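Engineer: predicted model follows, preceded by the sequence.
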Amino acid sequence: MFRGWVFFALYLTVFPGVMGAVQQLTGSELPVAETNVLYYLLCAALLFLLLWTFLRQSFDRLLDRLAENLLAAAVGLAAAAALRFLVGLIPLPVQNPNTMSYPEQFALSPAATAVILVLLMPVVEEILFRGLIFGNLRRYSRGLAYGLAVPVYAVYCVWQFVYAYGVIDWRYLLLALEYLPMSAALCWCYERGQSIWSAVLLHMALNGVTLYTSLAL
């Protein structure tokens, strides 16, 4: 797990800067979406190398408890959708830039956008946020694991928007409310199924639904 924590620290601090530098160097030669595909592929490959034993054992648990894991993913999907609908009734002062940008990203690079959101991003984020953070905290305290891991992921999804538009706007942190149901459902799914791969499947389904609904609006 030490290797995982080192990777997580680099993922939050160093990798985004490297990614921005690569995009500036390539310029128009490689579209942003395709560059992001390479970025997440590299992250996923490194995680597999660093945490192979954990991921293989977790895959064995997925197969051994296939019914429990699929049920956990299905229940998590329904619960996250219902809670997300209720949270959507809360009037927020800002709109979510993520969902607003999906139609444009998909129009420019449909395949790359789908691969990032539905395949690569769920794998990387579940290994880090559920497998590493929630899984380690769960060993010491179930309440602490949910109390920290759920809001940490929700804030992670929106913190970059606080200063993304040239000025610091703390209102964008309120968008974390929209990600709390998803984060809680993913933690519960991982705990219930005892395999990180059921949470990955649930994350893929949730991102797929989000992409589809954003394109349908």
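Structural biologist: Good, I have the coordinates.

Engineer: C-alpha from now on. contacts and neighbour counts both.
Structural biologist: Noted.

Engineer: return the distance of the spatially most central residue of the chain relative to Leu10.
Structural biologist: For the chain, the residue nearest the mean C-alpha position is Glu125 (4.3 Å; C-alpha atoms, centre = their mean). Separation of Glu125 from Leu10 (C-alpha to C-alpha, to the nearest Å): 14 Å.

Engineer: try Ile196
Structural biologist: 21 Å.

Engineer: name the element Met19 belongs to?
Structural biologist: Assigned by DSSP states H and E, Met19 belongs to helix 15-26.

Engineer: what of Leu12?
Structural biologist: Secondary structure (DSSP H and E) places Leu12 in helix 2-13.

Engineer: first-to-last residue distance for stretch 131-138?
Structural biologist: 10 Å.

Engineer: so for that stretch, what gets flagged as buried?
Structural biologist: For stretch 131-138, a neighbour-count test (16 or more other C-alpha atoms under 10 Å) marks 131-135, 137-138 as buried.

Engineer: from these, pick the one nearest Tyr179.
Structural biologist: Of all the buried residues of stretch 131-138, Tyr179 sits closest to Phe134, with 15.9 Å by C-alpha to C-alpha.

Engineer: who touches the closest one in this structure?
Structural biologist: 145-146, 149, 187 (C-alpha atoms under 8 Å, 6 or more residues apart in numbering).

Engineer: dump those into JSON lines; add secondary structure and neighbour count as well.
Structural biologist: Formatted as JSON lines, those follow (DSSP: H, G, I helix; E, B strand; the rest coil; neighbours: other C-alpha atoms under 10 Å):
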{"residue": "Ala145", "secondary structure": "helix", "neighbour count": "19"}
{"residue": "Tyr146", "secondary structure": "helix", "neighbour count": "19"}
{"residue": "Ala149", "secondary structure": "helix", "neighbour count": "22"}
{"residue": "Cys187", "secondary structure": "helix", "neighbour count": "23"}
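
Engineer: possible to save these as CSV with distance to Ala67?
Structural biologist: Converted to CSV, the contacts of Phe134 look like this (distance: C-alpha to C-alpha, whole Å):
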residue, distance to Ala67
Ala145, 25
Tyr146, 24
Ala149, 26
Cys187, 18
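
Engineer: next up, a structure to set beside the first:
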Amino acid sequence: MDNQFAGQLNGKQKAWGFIVLLPLYFYVIPAVVNFVIYMLVKYGVLPVDQNMLGVYLNLFSGLLSLICAYVIFKDFIKDNFIKFKEHLFENVAWSMTFGIASVYIFSIIANIIINLLIDTSSHSAANQTLFETYLGSSMLWMIVQSVIIAPMLEEFIFRGLIFRTLRKYNKVFAHIVSSFVFGFIHIYTGLFAGDLSQLAYLFSYGLMGFAFSLAYEKKGTIFVPITIHMLNNFIAVAIIVFQSIFH
């Protein structure tokens, strides 16, 4: 039953989500921000540093998309936050133990599959490589983007909008589709650049998305997968930073 979940998205909110928010998130906002950055570089306001421009593009595209998501889903988000706070310690503790553990279990499974499909010594996840490059250019802004903005935005879209909408019709289908789309947005840049090996990494990001949707299914509030997502990204950033320090 869908009533195990906090909050409801009405027909108008779903329509705004699918018809307006998704195009804004996938294309319109990044295109507008990219144009603004181009003009600022052209007139000397921003320095010509490709990596920093990529950081700014990700940061402001994510922030604007998150604001749009909040405006559309405001009541839904508030209801979910209220349920999260009702059992705050339990939800945080579960997220930091069983929740993050499930992410790593699925990550191990994904890595086994990936290693069977491709030679990981010569093919890496383009999204991860780009993330590490941007992190080296601006640690502060990438932490804000990857640990705060991206987890909230992605969970509102992939679990809040897509998963909840589809789950009304079929629970298994909802898990599969939301996880697949979540995985695809993390590989499509490299894939469209012609690197077909990125398809293997669909297992990595897709199974991660599946862990998030399972957590949402278990706890009934979107802020549990958000917490797990934030923690996962924070650990990833910390590992990269420590590796760079002690390398």
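Structural biologist: Now that the structure is in, tell me what you want to look at. Because the structure is predicted, anything quoted here is derived from the model rather than measured.

Engineer: quick one: TM-score?
Structural biologist: Here the TM-score for the pair of chains, by TM-score structural alignment, normalised by the length of structure 1, is 0.89; 214 aligned residues with a C-alpha RMSD of 2.0 Å.

Engineer: quick revisit: what does the helix holding Leu12 of structure 1 contact?
Structural biologist: Applying C-alpha under 8 Å, 6+ apart, the set of residues contacting helix 2-13 of structure 1 from outside is 47, 50-51, 128, 132.

Engineer: give me the element the residue nearest to the centre of structure 1 is part of.
Structural biologist: Assigned by DSSP H and E, Glu125 of structure 1 falls within helix 121-125.

Engineer: tell me what that helix is packed against?
Structural biologist: Secondary-structure packing of helix 121-125 of structure 1 (3 or more C-alpha pairs under 8 Å, 6 or more residues apart in numbering; DSSP states H and E): helix 32-50, helix 196-216.

Engineer: reformat those helices as a markdown table; add distance to Leu108 of structure 1 and mean neighbour count.
Structural biologist: Compiled in a markdown table, these are given as follows (distance: least, C-alpha to C-alpha, whole Å; neighbours: other C-alpha atoms under 10 Å):
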| stretch | distance to Leu108 of structure 1 | mean neighbour count |
| --- | --- | --- |
| helix 32-50 | 8 | 17 |
| helix 196-216 | 13 | 21 |
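
Engineer: out of those, nearest to Pro93 of structure 1?
Structural biologist: helix 196-216 (19.4 Å).

Engineer: now do the closest one: distance to the chain's middle.
Structural biologist: When C-alpha coordinates are averaged (C-alpha atoms, centre = their mean, to the nearest Å), helix 196-216 of structure 1 and its chain have centres 10 Å apart.

Engineer: give me the residues contacting that helix.
Structural biologist: By C-alpha under 8 Å, 6+ apart, the surrounding residues in contact with helix 196-216 of structure 1 are 55, 58-59, 62, 69-70, 72-74, 76-77, 99-100, 102-103, 114, 117-119, 122-123, 126-127, 130-131, 182, 186-187, 189-190.

Engineer: let's see which of those end up in helices.
Structural biologist: Counting by DSSP state H, the contacts of helix 196-216 of structure 1 place 55, 58-59, 62, 69-70, 72-74, 76-77, 99-100, 102-103, 114, 122-123, 182, 186-187, 189-190 in helices.

Engineer: circling back to that earlier point, tell me the residue in structure 2 aligned with the residue nearest to the centre of structure 1.
Structural biologist: Under the alignment (TM-score structural alignment), Glu125 of structure 1 pairs with Glu154 of structure 2.

Engineer: got the contact list for that match?
Structural biologist: Glu154 of structure 2 neighbours (C-alpha under 8 Å, 6+ apart): Phe182.

Engineer: again with Lys14 of structure 2
Structural biologist: By C-alpha under 8 Å, 6+ apart, the neighbours of Lys14 of structure 2 are 161, 165.

Engineer: mind checking what Ala126 of structure 2 lines up with in structure 1?
Structural biologist: Match for Ala126 of structure 2 (TM-score structural alignment): Pro97.

Engineer: next, count neighbours for that match.
Structural biologist: 12 (other C-alpha atoms under 10 Å).

Engineer: could you do Leu180 of structure 1 as well?
Structural biologist: For Leu180 of structure 1, using other C-alpha under 10 Å, the count is 21.

Engineer: and it, what helix or strand is that in?
Structural biologist: helix 176-193.

Engineer: and the angle for that helix with helix 196-216?
Structural biologist: The directions of helix 176-193 of structure 1 and helix 196-216 differ by 150 degrees, with axes from the mean of the first three to the mean of the last three C-alpha atoms, to 10 degrees as the criterion.

Engineer: what does helix 176-193 of structure 1 rub up against?
Structural biologist: By C-alpha under 8 Å, 6+ apart, helix 176-193 of structure 1 touches 62, 65, 68-70, 72-73, 76-77, 79-81, 83-84, 87-88, 130, 134, 146, 149-151, 153-155, 157-158, 196-199, 202-203, 206.

Engineer: try it again at 7 Å.
Structural biologist: Residues outside helix 176-193 of structure 1 that contact it (C-alpha atoms under 7 Å, 6 or more residues apart in numbering): 68-69, 72-73, 76, 79-80, 83-84, 87, 130, 134, 150-151, 153-155, 158, 196, 198-199, 202.

Engineer: which bit of structure 2 covers it?
Structural biologist: Per TM-score structural alignment, the counterpart of helix 176-193 of structure 1 in structure 2 is residues 202-219.

Engineer: check how far that stretch sits from its aligned residues in structure 1, on average.
Structural biologist: Once fitted to structure 1, stretch 202-219 of structure 2 is off its aligned match by 1.2 Å on average (mean C-alpha distance after the TM-score superposition for structure 1).

Engineer: buried stuff in that stretch?
Structural biologist: 202-217, 219.

Engineer: what's the counterpart of Asp60 of structure 1 in structure 2?
Structural biologist: Checking TM-score structural alignment: Asp60 of structure 1 goes with Ile82.

Engineer: quick one, what contacts its match?
Structural biologist: No contacts exist for Ile82 of structure 2 under C-alpha under 7 Å, 6+ apart.

Engineer: can you find the partner of His186 of structure 2 in structure 1?
Structural biologist: That one, His186 of structure 2, aligns with Cys157 by TM-score structural alignment.
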